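Colleague: Next input, structure requested:
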Amino acid sequence: MPAPDVPFETQINKLWGHIRGLHVLHLIRTGADLGWFRLLAEAGDRGLTPEDLAAPKGLHLPFVRVWWKTAIAWEVLDPLTDGRARLAPHFDAILAKPGDPRFLLPYVIATLDHFQQDLATHTAAMADGAVRTFQEHGHAFAEAIGNTTAGLHVLMARRLLPEIEEARSALTDGGTFLDYGCGVGGLVVQVAKAFPQARCAGTDVHQDGLEQARRTVSAGGLEDRVTIHDGNEWQGETASIDVISMVEVLHEIPEDVRAEVLGHCRRLLREDGRLVILDETYPDDADLRSPEAALAVQTQFNEMTWGNVVPTAGQQATLLEDAGLKLIERSTIGGIFTLLIAAPRGE
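Modeller: Sure, this is the predicted structure:
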């Protein structure tokens, strides 16, 4: 196949854009650390000046002005009159509203504090194939990952589960919910709050996550309705769960035990139960540049040295089929995530 006729300037500008992207993350981190996005969100359309940002903490005004002008240049801020600027459209939700499904600030922080360190090991890993699993990263890492998925937990509890008739009906009527791979407990707490009659549980094999999950449940005053199980020991009762969720978990399960894990889910589910998976789907080679594949490709590159493998659509379907589960629905959420809804086969 002949090389496409692409101007040289297009390619070099593309690389400059990637380089700028790293700088944008640091600019956002600085603004977050200093509380500026919260101040700008509170100011709304009237905006703020560099002096407004510098004054509360007595900051060095010349540097603050450079940050402010750069944020305008990179379209994080929009300029107003009288030397003011406001957050660009929707950046209040993206950078200043914890709990909003679109809140991406934790992902920026995790990228700089954790992912960047892993990416720096890739050169050596290409030679020796060394893997450092999720569980080996420690408590701070587990907490950071929990923060990055917090918006997805709200989305699952407040929108996706209520839109699944069987799940909504069961949980509203006091049914049972299990978050498989519950991490620090964010989703199981959100579901318990969204469905006050439901009996909820989470299970995980990561000890740091389990300890944090129990603290999360306790902080929410939900010990009487939410149980956290150590997945290294707990097996559960057959046909006892109405709804099982996996949020950003399937691709983190080692390939050699995925069939066993999904088989366990099938055993736990009631015959009219539902398994709800929110994750990425790795594209076929022809679709590597598809916008829908962007996050999956990034996740696979970022997490390959954790030992994670993002499955393709075909691999997902085979795993469910082999576990005795029937895929009822596959859809795309937010243009980048895959929602899979499955039920016990033979229902």
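
Colleague: alpha carbons only for contacts and neighbour counts from here, please
Modeller: Noted.

Colleague: isn't Q197 right up against A170?
Modeller: No. Between Q197 and A170 there is no contact under CA atoms under 8 Å: 9.7 Å.

Colleague: Between the two, tell me which one has more neighbours.
Modeller: Legend: neighbour count by other CA atoms under 10 Å for Q197 and A170, higher for A170 (21 against 16).

Colleague: how would you label W234: helix, strand or coil?
Modeller: Three-state assignment for W234 (DSSP: H, G, I helix; E, B strand; the rest coil): coil.

Colleague: next up, for comparison:
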Amino acid sequence: MDKNKIKTFADHVISDMGSAMGAGLAYVGTKVGLFRSMAGAGPISADELAKKTGLQSRYVTEWLKGMTCARYLDYDPENETYELPDEHAYLLASEGSDHYVGGLFYSVPMMLGMAPRVADAFVHGGGVPFSDYGSEGVLALDLMNRGLYEKRFANYWLTTCPTTHERLTTGGSVLDFGCGSGRVSIALAKAFPKSSFTGIDTDSTSIKVAKDSVLQENLTKQVRFECGTTDQLPDNERYDLITICDCIHDLSDPLGTLENLRNLLFDDGILFVIEPKAADHLEDNIHPVGAMYYGMSVFHCMTQSLASGGPGLGTCMGPASMEALTRQAGFSRFETLEIKSQTNIFYAVGL
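Modeller: Take a look at the predicted model:
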């Protein structure tokens, strides 16, 4: 055996464990507001930060040391102070923006907390249904997507479909399938006040959050949410735009769902699909984003599909698989949209 390869891989394992612990510490810092308190504060001591936040000093001290070793914070050994660089705060302390990463950290305990059950599914089959991830699962997804949907959906993403964008400006109808906490419908309703929006999802916890949010935003005349499947929608209802964001790969019946959605589109309507950005072949996904997505697939996406008897398509479908699925469902038009994103890929699908 090659001793250098053993040493290199041992270093790699330690690095992975360091990153895993760093993500866990970042979750704590996000949840209890430590990053937010450090943003723009300049150099600060552990005692000062503990006093500022009202948190336990010993925990704060150890957290600061861990985040320094993970290179999230800068440390001044002479003065024993810590600082969150502005460039890091831009990502860590910017909730509601389109560059906030706190939702990723919220997903860590939500997903890895299910590891024993997922391991059991390796042996006995089945999986973990979405509802079992509870309110923390809903919150994690909300935090991951809210800023992106609010800042980019109407102003950037939909502009790549100019006819649809124009129709919503003058007044159209939109269905968001798998709407989760409702952020797509709410964001688009604000941007297109003459259009009407329906969000539908099978998760009752998500729908409750969505209904509470639309009430707070005073958009109840423009937006409605339903808990269930397309069976809950009127038979004669048709839509100019149907959005399905980051969830086709999660479904128990993706083909049947797409067939149902096809029947709900106007002839010139668009099915706007967002999926995780992945290549068609494994060898092209061997990078950190690929490792993250395959992990998310096992611990969240694929397992919830398998839990309900679905095919478990997995997070990394790739464009070829998505196109094949939509064509099998009866769609004839498929376009990969020219939208820049490090983590997502966008499709416009039509009749």
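
Colleague: Superpose the two chains and report the TM-score.
Modeller: The TM-score (TM-score structural alignment, normalised by the length of the first structure) is 0.86; 337 aligned residues with a CA RMSD of 2.7 Å.

Colleague: Where does the equivalent of K194 of the second structure over in the first structure fall, secondary structure wise?
Modeller: Aligned by TM-score structural alignment, K194 of the second structure pairs with Q197 of the first structure. Using DSSP states H and E, Q197 of the first structure maps to neither a helix nor a strand.

Colleague: Quickly find the element holding L175 of the second structure.
Modeller: Using DSSP H and E, L175 of the second structure falls within strand 173-177.

Colleague: State the span of the first structure onto which that strand is aligned.
Modeller: With TM-score structural alignment applied, strand 173-177 of the second structure matches the range 176-180 in the first structure.

Colleague: Mind reading off the mean deviation between that stretch and the second structure?
Modeller: Here stretch 176-180 of the first structure, set against the second structure after superposition, deviates by a mean of 1.3 Å using mean CA distance after the TM-score superposition for the first structure.

Colleague: Repeat that for stretch 10-22 of the first structure.
Modeller: The superposed stretch 10-22 of the first structure is, by mean CA distance after the TM-score superposition for the first structure, a mean 1.0 Å from where its aligned residues fall in the second structure.

Colleague: Let me know how buried L139 of the second structure is, in neighbour terms.
Modeller: 18.

Colleague: Stretch 80-97 of the second structure spans what distance, first to last residue?
Modeller: Counting by CA to CA, to the nearest Å, you get 32 Å between the two ends of stretch 80-97 of the second structure.

Colleague: One more: stretch 272-289 of the second structure?
Modeller: End-to-end for stretch 272-289 of the second structure, by CA to CA: 23 Å.

Colleague: Ok, stretch 251-263 of the first structure next?
Modeller: One end of stretch 251-263 of the first structure sits 16 Å from the other (CA to CA).

Colleague: Which of the residues in it are classified as buried?
Modeller: If you call a residue buried by 16 or more other CA atoms under 10 Å, then stretch 251-263 of the first structure has these buried ones: H251, E252, I253, R258, A259, V261, L262, G263.

Colleague: before we move on, what about stretch 35-44 of the second structure?
Modeller: The neighbour-count check on stretch 35-44 of the second structure (16+ other CA under 10 Å) flags F35, R36, M38, A39, P43, I44 as buried.

Colleague: Then stretch 192-209 of the second structure?
Modeller: 192, 195-203, 205-209.

Colleague: mind checking what G220 of the first structure lines up with in the second structure?
Modeller: Using TM-score structural alignment, the partner of G220 of the first structure in the second structure is E217.

Colleague: Look up how far N344 of the second structure lies from that match.
Modeller: Between E217 of the second structure and N344 of the second structure the computed distance is 27 Å (CA to CA).

Colleague: higher neighbour count, those two?
Modeller: More crowded of E217 of the second structure and N344, by other CA under 10 Å: N344, with 14 against 11.

Colleague: now the biggest strand by length in the first structure: which residue numbers in the second structure?
Modeller: In terms of residue count, the longest strand belonging to the first structure (DSSP state E) is strand 269-279. Mapping strand 269-279 of the first structure onto the second structure (TM-score structural alignment) gives residues 265-275.
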